[in-house]
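Build me a model:
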Amino acid sequence: MTDAAQLRLQLAVFALVSACFTNIYITQPVLPVLQQEFQASSVEVSFTISAVVLGIALANLPFGVLADRLPIRPIILTGSGCMLIGSLICIFSDDLWSLIGGRFLQGLFVPALTTCLAAFLAKSLPPARLNMVMGYYVSATVVGGLGGRLLGGWIHPPLHWRYAFVSAGVFLLIATVMSLRTLPQRTIQPTTHTKTGFLELLRHRDLLALFLCGAGGFGIFSSIFNYLPFRLSEPAFDFSTEQITLMYLVYVMGIFMGPIAGRIGNRIGSGSTLLMGTGVLALALLCLLIPAVWAVVVGLVLVCAGFFTVHAGAVGAINGKLSSGQGRANALYVLFYYVGGWIGITIAGVAYSRQGWLAVVIMSLLLLLTLVNAGVSERRSLKNA
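Here you go, the predicted model:
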């Protein structure tokens, strides 16, 4: 693959994944608007987000199986088409439950553009190029998450929140055409005769360590960012809502860390990359204990740098070590990832309510052990190879 072809592939992957993630968070900043428009409770309008997450959780493992059996182009075409149908339902919905139904449909087909795409790339690219492309993949999830919130909360409010679905739909359509024209031609051979079932993958110690790494890493990341507003509202800071929102802009750090982590992984190996990212996260958590604005800013920047380094390193390591079953492996990673985030937020909530911010940081430091285990496991497997 030439450098020009490599760049086109990276851009296509970046566009498709970011367009997909743009749709996931599109209603988050306008939940109060939805509450007023549909005369609903805050819990009911929050279903416009949780319905997407539920759809992803339900469909992720089945799509992981399909990714190992079917060519990627029909999967992407079907996934994008169904997500666009979901967008149309949202645009023309005249009651809240129609909107929630459209969002659930979108969530069901998100794995077609994420889990299946990652599995296809793992089967189609050599390890060095895979690390780079997966770095852009991770960055695209950041851009998409930010883009959806900006569309829903900043760009379209002067018009109407429904226009955000129009813009996101057009973006997804363009990205789909771009990816179908750019993805390398490859006929995927059925792998039904190889032991690549979910249980077989979970019995693989190195893979299980990486799955737990994703769970632990996202558990730390989601806990810190979920309870940060409470920390910054304490007397030590007494931040306003606007000031707290500004702190979240450090999230863009993930845009740059994905590709950088891919390059680092090529040079020093996935295991060392994971351990390096873990060290950065540990330093970040210690900074966040200091009751000073500069420490919070530095700590959040380091949290993003460390987390996205670990995330990109784990995804690259999983896909780099398999010759079959990539679809199932990516599906398991995503499942562990989101479950880990949910568990992390839940435990951190109990910890914060009882012992405050210090307890949240201590819990996060303990979760770093899952990251250390994955890094050590990867380095050991490299030496034994």
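
C-alpha only now, for contacts and for neighbours.
OK.

how about the helices in the stretch 201-350 of the chain?
205-233, 241-247, 253-268, 270-287, 293-320, 326-355 (DSSP state H, counting those that start in this stretch).

Another sequence for comparison is provided below:
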Amino acid sequence: MNSAPRDVNTSSPTCPQDPAAPVWIKRGTAQYWRVSMALFLAGFATFSLLYCVQPLLPELAQTFAVSPAQSALALSVSTACLAASIVLAGALSEGLGRRKLMFISMALAALCNLVASFLPQWHALLAARALEGILLGGVPAVAMAYLSEEIDPKGLGFAMGLYVGGTALGGMLGRIGMSAMTEFWGWRHAMAALSVLDLLAAVGFVWLLPNSRNFIRKSGLGARYHLQAWGRHLRHKGLPLLFLIAFGLMGVFVSIYNYAGFLLSAEPYNMSQLQISHIFYAYLFGMVASPVAGGLADRLGRGPVLVAGALLMAAGVVLTLFQPLAVIVVGIVLLTAGFFVAHSVASGWVGRLATQTKGHASSLYLWGYYMGSSVLGAGAGWFWSRWGWNGVGSVSLLVLALVIALALRVQWLAQQAAGAQTSRV
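Below you'll find the model as predicted:
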């Protein structure tokens, strides 16, 4: 194992490899498991750093004497900056290299989160979280490109699944671990401990990940090239609708989780931070639902499964409007499973509709995804402050109704395109 391997530029004259004949990493080999575990650590670190503040929102509101809506900015500023940087990071990696950019992003973001845990002022903490979001953009934008370049297509699905599993596990354990540590040590020590853990994950990532063998460092790709690529996708009839769907799905998902902590910590539940954190175990249902959704989409079509996922989310939101705690928990489980179903189908549909520059299309989808988390995640606080949980639930249902309408439209466009292609044949 190399302790500090470097990216290889296969376009270099010293490298005999033919770029037209990639050397794949085969499933079952030692290198395959190194790549899989490295990307698992990358997913874990990214999502635990990003969402570690979500269970802390009531604590932050109390510590800094801000409103619930203002406390949600600790997450929203990160996701908003991530949404912006993720679009640019993919382009930057074409010249800098995949592995190097991911490591730098992870390490600096972990250090930034560590600094944020000690900041005494609210606006300073928000600034640190904003910078953290910018830095984290270098991971999700590049990780899937690295996997698709290096892993044998026959084993790509499993490796990609481990990466996605790492993101889900990081999101879940980051929240639960933060709540548990906050209960005993306070939120500042909890945030610092998680930062150190993720810094170690970054070191493990760069130690495990093998040299890039199929990456070709590109030069001369100016702003015009990238703007034209993004413009083509935005002029597509179906892709912008999927970007809006990502905005709505993630916005509703984050809104419910953001303000569920305020709901359950108040009367009549009076739950502690540690008790509230157990709702994040609902992610386990989402991790199971995601691959199941992929199989159903292959058999039934993407449109019906995407609509079913959004309807499942809506059913979950409706259940949270009832007072019994058990019913609220079931509602959150349904919401989570429905979100993973819908998101997995929508993100896969982007790759099917984008016929070229797929990385640019994926970056636009992720932009919509994280902007939904930022805009709706914070905006729902306005409804919470005026109408309580009923306000949050009502705006969530309205957004999901729009998501379903957009999904039906994409399905209709796909059927029209398939029919036109058949008639030409």
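
Just give the TM-score of the two.
Here the TM-score for the pair of chains, by TM-score structural alignment, normalised by the length of structure 1, is 0.77; 380 aligned residues with a C-alpha RMSD of 4.1 Å.

one step back: a markdown table for the helices of the stretch 201-350 of structure 1, including distance to Pro74 of structure 1 and mean neighbour count?
Putting the helices of the stretch 201-350 of structure 1 into a markdown table (distance: least, C-alpha to C-alpha, whole Å; neighbours: other C-alpha atoms under 10 Å) gives the following:
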| stretch | distance to Pro74 of structure 1 | mean neighbour count |
| --- | --- | --- |
| helix 205-233 | 28 | 22 |
| helix 241-247 | 40 | 12 |
| helix 253-268 | 27 | 22 |
| helix 270-287 | 32 | 23 |
| helix 293-320 | 21 | 24 |
| helix 326-355 | 15 | 21 |
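
So for Leu117 of structure 1, which of those helices sits nearest?
helix 326-355 (8.6 Å; C-alpha to C-alpha).

just the angle between the closest one and helix 293-320, please?
150 degrees (axes from the mean of the first three to the mean of the last three C-alpha atoms, to 10 degrees).

what helices or strands is helix 326-355 of structure 1 leaning on?
helix 42-67, helix 115-124, helix 198-203, helix 205-233, helix 293-320, helix 357-384 (3 or more C-alpha pairs under 8 Å, 6 or more residues apart in numbering; DSSP states H and E).

Hmm, Gly391 and Val318 of structure 2 touching each other?
No. Judged on C-alpha atoms under 8 Å, Val318 of structure 2 makes no contact with Gly391 at a distance of 11.9 Å.

Of all the helices of the stretch 201-350 of structure 1, which one comes closest to Ser98 of structure 1?
Comparing the helices of the stretch 201-350 of structure 1 by C-alpha to C-alpha, helix 326-355 comes nearest, at 25.4 Å.

so that closest one versus helix 115-124, what angle?
Going by the same axes, to 10 degrees, helix 326-355 of structure 1 makes 130 degrees with helix 115-124.

how far does helix 326-355 of structure 1 sit from the chain's center?
The chain centre lies 12 Å from the centre of helix 326-355 of structure 1; the measure is C-alpha atoms, centre = their mean, to the nearest Å.

Ok, stretch 192-199 of structure 2 next?
The answer for stretch 192-199 of structure 2 is 19 Å, by C-alpha atoms, centre = their mean.

Check stretch 212-221 of structure 2 too.
26 Å.

contacting residues around Thr79 of structure 2?
50, 133, 370-371, 373-374 (C-alpha atoms under 8 Å, 6 or more residues apart in numbering).
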